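Asker: After the sequence you'll find the predicted model.
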Amino acid sequence: MLTATRELPVRPDTQPQLAIALIVAGIVFLASFFGILTRPVGFLAAVWPANAILLGMMVRNPSYATPLGWLAAFVGYIVADLSTGGNFFVTLWLTTANITGALTGYLLFRLVPESDRWLQRPSSVLHLFAICCAVALAASIAGGGAARLLFGKDFFSGITFWFITELVNSLIILPVLLTFPGFRRLREHWPAGLSPALFQHALPALVLVASVGLAIMLGGPGALAMPIPALLWCSLTYKTFTTSVLTMLLSVWLLISIPANLIPLPELPDPLRSLDSLRLGIALMALCPLTVASINAARVELIERLSRAANHDSLTGALSRGAFIERSEACLQANRDQGTALLMLDIDHFKNINDRFGHAGGDAMLKEFVVLISRLLRPADLFGRMGGEEFAVVLPGLDMIAATSVAERIRQALEMRAIEMPSGGEVWATVSIGVATRAPGEYTDFDDMMLAADRALYEAKEAGRNMVRVGARQPEATSPTLN
């Protein structure tokens, strides 16, 4: 008999929140310190990644965006600037402007669909651009006046430089943070070693590097656009995160190489205004490969969804009958040198469950049955729904003894499991299983194995159900019908 339990009230633990605050403050401090070190004499920092990093961190981790988290970011900005000799009043002003921009972006990102936050739809990059413009505008309005106090520049010059810098940094850095899949998934997809396939996959990135070298050799204004075709090739080949990283690296290189004269350009009449125009153009140019990568990601996701709908049962998620048979035949062909087993499973007295609890109860039973069995199978095993309450499993590499052992574990697992019904109550169900095997090197097609497993399943039903039987492969004119 099951009894309900109440959870006791738990005393809130402040340690995780304090740890989060330290993480936020530390990251903001390091990013701000880097920006301060790159600040040119007599003006605001041309490279200021702290705001984009803070915004990306808050969007990726909403649990960080607490009053304590924002306060920690504020402290990180203050400490970084004061430790490098900043004036307290000016530091407070600039920090308020930085927080204003990041908070504006965070609130706007909460209004867009989740798929747009991770750049998974064709319109995602447009939403990203609009939010970055709003972030840059909010921060520049809040802090642009500090340019007169700091460097004797007029308000318009301060707000213009701040807006461009904020927009450039956001467009370059934010996509990397928003599309980052996590270190675990990166390790899973990291190549194990050198191979021709790896070289072929890396070819677009290598062409991108070569195009950068060509741009340095030729120089001129057109050199800025030379890497774009290779970058578009990368966006059609790699995932959105990889494209974002390559786009960021290229943009950062261009932003550094132009002032350093690594790419020879003609003499410009107004160097400062022309430099701002080039920086803004580079950032806007980065939108093209990001848009292509987002469209490609949406296309891949759509194909995967269509493939799953075509190959999987819509109710249980198991392979459909046609997909199961097709993959099983391919599995038999590929594993001819080792044993293979086939299990046919039929839930006992399933009609009684439908009659007692309705079709909703029967559907619940089927779904729980699939979840239960899937946990007992290996990744290489095939599991499909053949129709109604009948399922099948292909076990590559197993002989009769091992396959029978797996079938027995499946039978016992269902026998010991109470299935909750949507209308209330529990059901204890059982399953009958027929087993057929093919020895290593033996040629037996899938139809013969299905006939043998069906006969074994019929024998298990005739013998009283809730048992496992092993079938022999002798052809029969007709096959029995299960009830």
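Answerer: Cool, the structure landed.
Asker: use CA for all of it now, contacts and neighbours both
Answerer: Noted.
Asker: how close does the most centrally placed residue in the chain sit to Phe109?
Answerer: Geometric centre of the chain, nearest residue: Pro181, 5.1 Å, by C-alpha atoms, centre = their mean. Distance of Pro181 to Phe109, given as C-alpha to C-alpha, to the nearest Å: 18 Å.
Asker: My reading is that Ala436 is in a strand; is that accurate?
Answerer: Yes. Applying DSSP: H, G, I helix; E, B strand; the rest coil, one finds Ala436 inside a strand.
Asker: which residues sit in contact with the residue nearest to Gly434 when sequence neighbours are not counted?
Answerer: Once flanking residues are discounted, Gly434 sits nearest to Leu457: 3.9 Å by C-alpha to C-alpha, 6 or more residues apart in numbering. Taking C-alpha atoms under 8 Å, 6 or more residues apart in numbering, we find Leu457 in contact with Met344, Leu345, Asp346, Ser432, Ile433, Gly434, Val435, Val468, Arg469.
Asker: what about Leu457, helix or strand, and which?
Answerer: Taking DSSP states H and E as the definition, one finds Leu457 inside helix 446-462.
Asker: just checking, next helix/strand downstream of that helix?
Answerer: As assigned by DSSP H and E, the chain's next helix or strand after helix 446-462 is strand 468-470.
Asker: how about the residue nearest to the centre of the chain, secondary structure?
Answerer: Of the three states, Pro181 takes coil according to three-state DSSP.
Asker: hang on, isn't it packed against Lys239?
Answerer: No. Using C-alpha atoms under 8 Å, Pro181 makes no contact with Lys239, being 10.1 Å away.
Asker: so Ile164 touches Arg273, yeah?
Answerer: No. In this structure, Ile164 is not within contact of Arg273 by C-alpha under 8 Å, at 11.1 Å.
Asker: Of the two, which one has the most company?
Answerer: Ranked by neighbour count (other C-alpha atoms under 10 Å), Ile164 and Arg273 place Ile164 first, with 21 against 12.
Asker: Included below, for side-by-side comparison, is a second structure:
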Amino acid sequence: MREERLGAPQGTLAGAAIVFTVVLAACLFGIGTRPLGFLAAFWPANALLLGIFVRFPHLQSPAGWIAAAAGYLAADFMTGGEPLPTLWLTAANMAEVATGSVLFRMVSEEDRRLRRPSSVLYLFGILVVASMAAGVVGAGAAPLFFDSDFLSGMAFWVTTELTNSIIVLPVVLTAPSLWPMLQQMRLPEDRVTLLRCAAPALTLLASVVVGALVGGPGASTFHAPALLWCALSYPIFPSVVLTMMVSIWHLIAISLGFFASQVTHHDGYMISGRLGIMLLALAPLTVASINLARNELLARLEQLATYDMMTGALSRAAFMQRGSALISQPMRSGPYAVLMLDIDRFKQINDTYGHAAGDRVLSAFSACVRSSLREADLFGRVGGEEFSVILPNTPREDALRVAERVRANVEGLPIPIEAGAPLHITVSIGITHQPRPGPGPTLLDALISAADRALYIAKGQGRNRIVHADA
């Protein structure tokens, strides 16, 4: 997510207000899940605050930290908290967030966004240390205010904070920008496709219902296969959101003794249950992170195979494949035009100014041609300085106008080079026309050959001109 900065001092105050509001709301929610005992069943405030500070580092200003502390204190005082325990617990919460913020600065942006297979290991290590920092500070309050010894308080605090963070923090770290996400959210029109997309989530819901009905200590693991299916089927953000929702339900259920034979708040039962939920949540998170890295790698490989790296035009193989499919579609009744383009005297440019200048010419030429074409047109690099264009649904007169627009734009294009005045180039264009669809590969080869012959006629007539094969 691109970091948005508000102007100072208004931006500082606005950021502090956001931090205060988020912490206050999260704390009140957590306090509402505190049925009995030392800590809440689910405490999202620390993970949310840490996530906000990691995603938006400019909020880690003095005003931001003061606002965070004020949010913690306000929530406890609003719910009847005593001053000394409230201050102590707030110090422990702040110690966790501060430790995590420092450690996250040591990893790359890709790892902070959980976009690599190793990212979950870094996340887990950071949260273990941050939770221990909170435990060391907070456990001192256990014998004084909560009738528990230091070690029990330490174990309870560390496991609780580690579990809460593993569940909540990935949602904040992987959340996409809101507007692009809304733009991309489209339900499939085909019912079969829609059902296929919804199947992992529906299976997850069914597993939670079955676990609630069956009960017992193993019920919290019933949803593991469905969570893994979701992680393999959905992008990482929906996957971690589903994992968080299921985990929150089980944390609250464990605190209420829902999966035990009788209601109990024994420390060992609570710690074991929370650790089990935390480790279970790590599995789909790891799978989703690996799946994201795999999909991005496949996308990059497809990009390399489909497009010429230097010019951004389609590679020859991709151009021929897409072009053959395009001109053979029977539902497209319109005529087709094929253009062959060749940069005039390109070898002379390389010999005079060097290959770096030649590469710059190719890149600038390609960008100029793409900007002169329509969205539906295909543009590919079929040789060193030779390019081809397919114009679908284009009558002869319109094809000539497009070709002339390309020629004129290239002629007026200044290309800066390291030494001397900008270069100016020209292009020769051969064009041929096909009135109706036909057999893809055979027809495309014939059209390219005809346009190529017209191109060499254009070069023989003095370059920087258009020649129609049928003229």
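Answerer: All right, it came through fine. Worth saying up front: this structure is predicted, and the values here are computed from it rather than measured.
Asker: Could you find the counterpart of the residue nearest to Gly434 of structure 1 in structure 2?
Answerer: Aligned counterpart of Leu457 of structure 1 in structure 2: Leu455 (TM-score structural alignment).
Asker: And Pro83 of structure 2, how far from Val137 of structure 2?
Answerer: Look at Pro83 of structure 2 and Val137 of structure 2: by C-alpha to C-alpha, they are 16 Å apart.
Asker: which of these two has more neighbours?
Answerer: Using other C-alpha under 10 Å, the more surrounded residue of Pro83 of structure 2 and Val137 is Val137, with 20 against 11.
Asker: if we can go back for a sec, how about the contacts made by the residue nearest to the centre of structure 1?
Answerer: Phe241.
Asker: Quick one: map it onto structure 2.
Answerer: Aligned by TM-score structural alignment, Pro181 of structure 1 pairs with Pro176 of structure 2.
Asker: same deal with Phe241 of structure 1?
Answerer: Using TM-score structural alignment, Phe241 of structure 1 pairs with Phe237 in structure 2.
Asker: For the helix or strand encompassing Ala197 of structure 1, give the aligned segment of structure 2 as residue numbers.
Answerer: Using DSSP H and E, Ala197 of structure 1 maps to helix 196-218. Residues 192-214 of structure 2 are where helix 196-218 of structure 1 lands when matched by TM-score structural alignment.
Asker: Need the residues that contact the matching stretch.
Answerer: By C-alpha under 8 Å, 6+ apart, the list of residues contacting stretch 192-214 of structure 2 from outside reads Leu187, Pro188, Ala219, Ser220, Phe222, His223, Ala226, Leu227, Trp229, Cys230, Ser233, Val246.
Asker: The same query, at a cut-off of 7 Å, please.
Answerer: Leu187, Pro188, Ala219, Ser220, Phe222, His223, Ala226, Leu227, Trp229, Cys230 (C-alpha atoms under 7 Å, 6 or more residues apart in numbering).
Asker: Restricted to buried residues, select the residues you listed in ChimeraX.
Answerer: The following ChimeraX line selects those of these that are buried, judged by 16 or more other C-alpha atoms under 10 Å:
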select :219,220,222,223,226,227,229,230
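Asker: Just send the contacts of stretch 192-214 of structure 2 back as TSV, with secondary structure and distance to Leu50 of structure 2 too.
Answerer: TSV is the format used below for the contacts of stretch 192-214 of structure 2 (DSSP: H, G, I helix; E, B strand; the rest coil; distance: C-alpha to C-alpha, whole Å):
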residue	secondary structure	distance to Leu50 of structure 2
Leu187	coil	33
Pro188	coil	36
Ala219	helix	31
Ser220	helix	27
Phe222	coil	30
His223	coil	28
Ala226	helix	29
Leu227	helix	25
Trp229	helix	29
Cys230	helix	26
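Asker: Please report how far the counterpart of Val47 of structure 1 in structure 2 lies from Leu162 of structure 2.
Answerer: Alignment note: Val47 of structure 1 maps to Phe42 in structure 2; criterion TM-score structural alignment. Plainly put, Phe42 of structure 2 is 11 Å away from Leu162 of structure 2 if you go by C-alpha to C-alpha.
Asker: Looking at the two, which is more packed in?
Answerer: A count of neighbours by other C-alpha under 10 Å puts Phe42 above the other of Phe42 of structure 2 and Leu162, at 27 against 23.
Asker: for the stretch 301-450 of structure 1, what spans make up the strands?
Answerer: For the stretch 301-450 of structure 1, the strands defined by DSSP state E, counting those that start in this stretch cover 340-347, 382-387, 390-396, 418-420, 426-428, 431-438.
Asker: and those, which is most packed in?
Answerer: Neighbour counts (mean count of other C-alpha atoms under 10 Å) averaged over each of the strands of the stretch 301-450 of structure 1 peak at strand 431-438, with a mean of 28.
Asker: Mean per-residue distance, it versus structure 2.
Answerer: For strand 431-438 of structure 1, the mean deviation from structure 2 after alignment is 2.6 Å (mean C-alpha distance after the TM-score superposition for structure 1).
Asker: Find the nearest non-adjacent residue to the counterpart of Ile343 of structure 2 in structure 1, please.
Answerer: Here Ile343 of structure 2 is matched to Ile347 in structure 1, going by TM-score structural alignment. Spatial nearest neighbour of Ile347 of structure 1, excluding adjacent residues (C-alpha to C-alpha, 6+ apart): Val431 at 4.4 Å.
Asker: That neighbour maps to what in structure 2?
Answerer: Checking TM-score structural alignment: Val431 of structure 1 goes with Val427.
Asker: correct me, but that match touches Arg345?
Answerer: No. Under the criterion of C-alpha atoms under 7 Å, Val427 of structure 2 makes no contact with Arg345, lying 9.1 Å away.
Asker: Over in structure 2, tell me which residue corresponds to Thr291 of structure 1.
Answerer: Here Thr291 of structure 1 is matched to Thr286 in structure 2, going by TM-score structural alignment.
Asker: and what of Arg469 of structure 1?
Answerer: Checking with TM-score structural alignment, Arg469 of structure 1 has Val467 as its match.
Asker: ok, now which ones touch the closest residue to its match other than its chain neighbours?
Answerer: Nearest residue to Val467 of structure 2, sequence neighbours excluded (C-alpha to C-alpha, 6+ apart): Gly430, at 5.1 Å. With contact set as C-alpha under 7 Å, 6+ apart, Gly430 of structure 2 has these partners: Leu339, Met340, Leu341, Ala451, Asp452, Ala454, Leu455, Ala458, Ile466, Val467, His468, Ala469.
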